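*Asks:* Next come a sequence and a model predicted from it.
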Amino acid sequence: MTRETLVAGEALIDFIPDRHGALAAVESFSRQAGGAPANVAVGLARLGRTPWFCTTLATDAFGDHLASVLDREGIPDRFVSREPDAQTALAFVSHSRDADREFTFYRQGTADRRFDASGVPDDVLESVDVVVVGGVTLTVEPARSATFDLVERARAAGCRVLFDPNVRPELWEVDPAPTMRRMLSMTDVLKGSREDLGGDTLPTEPDELLDAGPDAVFLTEGDAGARLIAAEGSPWGRGEWHHGGYRVDDVADTTGAGDAFTAGVVAGLVDGTAPEELLGFANAVAAASTRFEGAMTALPDREAVERVRDGR
């Protein structure tokens, strides 16, 4: 069996609040499967581009729930390993009145810290077009070394590496800057917002980001849509493209919008989509995901994406 994409990284549990406001004021939460790479993997499956997914799950009840969700979404478990001496990472989400969100993580002794990609053989990587990694597994060892090993082998196999950084200071046990600069030097496609890039941790200007390693940078700009800035070595040659996004009047939750956008970008890369169409599609995937609460639960299928593009 061959697949065009391998997504690698954490799966965790999001606790979604029953009301807007500060975390201290929330009395009830709903349990939802989450983690940016897991969301991207499921997002691709719902768009008809089911990837390989490499992750490490605990064997606790939450880990069993994550395994069940991934199975229900059609994600193959070939590279899903289980860690018996770990717990599942938890993220408590708080929402502001405008549906923006913040996260509080509980991540000591958790399976994502022990992420292991050694089970992905080189012959599988040789059959994959795009490898997608995030920033959370770079925050601690041994997950950091496992992530870099996978990326190095992927590049040697001719894969394009898409990196979606997540520079949250509270997750890092070391200065993130050297690790992130190293990752950028091994990245072909970078996707992020200025917030994702971590302020002073990494360059935020497109030309500086391209100089650091990638040949293509997707910058999401909230309500203003997204931009693609590409260098000469990209699949589209040198250029810059912008799409203004789609207006959604019934926004329920923006938690998974960034991951939905990433799934749209990856699907477009695999399909060889032209820049303007790719940006429009990825923006529509993100917009469609904001109509429902949660991250993974809100990820749309292609029919829902087309409704957004048609103004419905």
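*Replies:* Right, received. Where do you want to start? Only a predicted model underlies this, so the values are computations on that prediction, with no experimental measurement involved. Numbers count the residues shown, from 1 in each chain.
*Asks:* only C-alpha atoms for contact and neighbour calcs from this point on.
*Replies:* Fine.
*Asks:* what kind of secondary structure is the residue nearest to residue 296 when sequence neighbours are not counted in?
*Replies:* Among residues not flanking residue 296 along the chain, residue 39 sits closest, at 5.2 Å (C-alpha to C-alpha, 6 or more residues apart in numbering). Three-state call for residue 39 (DSSP: H, G, I helix; E, B strand; the rest coil): helix.
*Asks:* burial of residue 39, as a residue count?
*Replies:* 29 (other C-alpha atoms under 10 Å).
*Asks:* Return the residues in contact with it.
*Replies:* The neighbours of residue 39, taking C-alpha atoms under 8 Å, 6 or more residues apart in numbering as the test, are 256, 259, 260, 295, 296, 299.
*Asks:* Give the buried residues for the one helix or strand residue 154 maps to.
*Replies:* Per DSSP states H and E: residue 154 is located in helix 143-156. Going by neighbour count (16 or more other C-alpha atoms under 10 Å), the buried part of helix 143-156 is 143, 144, 145, 146, 147, 148, 150, 151, 153, 154, 155.
*Asks:* Find the nearest non-adjacent residue to the second one, please.
*Replies:* The spatial neighbour of residue 144 that comes closest, neighbours along the chain excluded (C-alpha to C-alpha, 6+ apart), is residue 138 at 4.2 Å.
*Asks:* then this one, side by side with the first:
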Amino acid sequence: MTGPLVDVVCVGESMVTFLPSRPGPLADVPAFTRAIGGAESNVACTLAAAGHRARWVSRVGTDGFGDHLLDTVAAYGVDTGAVRRDPHRPTGVYFRTDADRATDAHEVVYYRAGSAASAMSPATVPYATVAGARILHLTGITAALSADCRALLHELTAPRPGRPLVSFDVNHRPALWRDGTAPEVLRELADRADLVLVGTDEAERLWGTADPAALRALLPGPAALVVKDGARTALVLERTAARPGPPGVAGTEDTGGTPGPEGSEGAAGPSGATGPDTLTVVPAPRVEVVSAVGAGDAFAAGFLSGTLRGLDARARLRHGHLMAAAALTAPGDLAAPPRRARADRLAALGADAWGRLHLGPGWTSAGTEADEEVRTR
């Protein structure tokens, strides 16, 4: 199935997630609320809600949880026509606390072993399901599900004529890697992609460094490397000759900008000298966090949205921060993104106004623009 041209195809498992009714360890939570969660479907839903054409490719069981997943993802406007139902394997589920993944208080319990999605493989997910996309978005979570899933990612990231721009979010989940192969497997897959996103915390766990130049030396293959430093900053190192753009979006020369806390400048390449990469660093706005879960997926969606629109590096990073802020200020894995016109206006703020931006719960709702303007003065 090639289908009509879509902006982004996201391949990976989504599960029914049970959100706690109150903070605290799982043993003390008396009740849970049903939602959905999955890095790739989160990105697809956020992009669709932001006005892009998104397709989600996966496998789910023929159970009620599979019905719920398909109905919920489709309700965001995502094309789910390539999702297959597996009568022999269940849909995955998981339970989690509401603490940040980066803290010791975070707990997550997966019931996904032998799930329908773990049976994804080159045989069950034909390449035709992603052909015709401008961007193919993958994550390291899929590689951890099974040997067949790992083989699928190797197939999808293999060089071939007409391959979509491959976006790879490292998304290291230590609980899913029991064999010690995560550092090498994720490094290899990331180096086969065109665009890579990685957090400083997971880079440190995987490869022993969060230094952008060291990570670039470790991952010389991608045209763009995005390094996210939590609530502080995000940066992108990218080839200066031609900024990566998916088919249909022209690559543009990045001539740099004003050096300083935010902007583009010549960056030290792997050799330590000013070289083939341009560095752009953008601080994150201040955010009143409700739940940290899903922020990384939202950032990826914002950055990919900017990539699809051919925006410059600063704007792409700012749209990533804004999408992440929408997720951070709402419960659950998914949140309504800001309207495009509003996000564009915020992304275009001067450095001083951007630095004063303060976003709280409900900031993406209509009617909050005036309050937001006061906060940026």
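*Replies:* Cool, got the structure. Predicted model only: the values in this text are computed from it and were never measured.
*Asks:* TM-score of the superposition?
*Replies:* Comparison of the two superposed chains (TM-score structural alignment, normalised by the length of the first structure) gives a TM-score of 0.89, and 309 aligned residues with a C-alpha RMSD of 2.6 Å.
*Asks:* ok so, going back, which residue in the second structure lines up with the residue nearest to residue 296 of the first structure?
*Replies:* Residue 39 of the first structure maps onto residue 42 in the second structure, with residues paired by TM-score structural alignment.
*Asks:* Need the counterpart of residue 292 of the first structure in the second structure.
*Replies:* Checking TM-score structural alignment: residue 292 of the first structure goes with residue 330.
*Asks:* I'd say that match and residue 290 touch.
*Replies:* Yes - between residue 330 of the second structure and residue 290 there is a contact under C-alpha atoms under 8 Å: 5.7 Å.
*Asks:* All the strands of the first structure, in order from the start?
*Replies:* Ranges of strands in the first structure, per DSSP state E, are 5-8, 12-17, 29-34, 52-58, 80-83, 90-95, 101-106, 130-134, 160-164, 189-192, 216-220, 226-230, 239-243.
*Asks:* Mind checking these for the one nearest to residue 44 of the first structure?
*Replies:* strand 5-8 (9.1 Å; C-alpha to C-alpha).
*Asks:* Output the residue interval of the second structure matched by the closest one.
*Replies:* Under TM-score structural alignment, the match for strand 5-8 of the first structure is residues 8-11.
*Asks:* How much space separates the closest residue to residue 281 of the first structure other than its chain neighbours from residue 48 of the first structure?
*Replies:* Leaving aside its sequence neighbours, residue 281 of the first structure sits nearest to residue 264 (C-alpha to C-alpha, 6+ apart; 6.3 Å). Using C-alpha to C-alpha, to the nearest Å, residue 264 of the first structure is found at 11 Å from residue 48 of the first structure.
*Asks:* got it, and residue 237 of the first structure?
*Replies:* 27 Å.
*Asks:* The helix holding residue 154 of the first structure versus strand 52-58: what angle between them?
*Replies:* 170 degrees (axes from the mean of the first three to the mean of the last three C-alpha atoms, to 10 degrees).
*Asks:* Identify the residues contacting helix 143-156 of the first structure?
*Replies:* Here helix 143-156 of the first structure has contacts from 112-118, 122, 125-126, 131, 133, 137-138, 160-161, 183, 186, using C-alpha under 8 Å, 6+ apart.
*Asks:* Could you tell me which of these are located in helices?
*Replies:* Among those, the residues falling in helices (DSSP state H) are 122, 125, 183.
*Asks:* what do we get in the second structure for residue 84 of the first structure?
*Replies:* Residue 84 of the first structure maps onto residue 87 in the second structure, by TM-score structural alignment.
*Asks:* Sorry, slip of the keys, the one I care about is residue 195 of the first structure.
*Replies:* Using TM-score structural alignment, residue 195 of the first structure sits opposite residue 201 in the second structure.
*Asks:* what's the neighbour count on that match?
*Replies:* 17.
*Asks:* same check, this time on residue 90 of the first structure
*Replies:* Residue 90 of the first structure - counted by other C-alpha under 10 Å - has 23 other residues nearby.
*Asks:* Please tell me I have it right and it contacts residue 111.
*Replies:* No - judged on C-alpha under 8 Å, residue 90 of the first structure makes no contact with residue 111 at a distance of 10.8 Å.
*Asks:* do you know how far residue 92 of the second structure is from residue 149 of the second structure?
*Replies:* 15 Å.
*Asks:* try residue 230 of the second structure
*Replies:* 29 Å.
*Asks:* Repeat that for residue 141 of the second structure.
*Replies:* Taken as C-alpha to C-alpha, the span from residue 141 of the second structure to residue 149 of the second structure is 10 Å.
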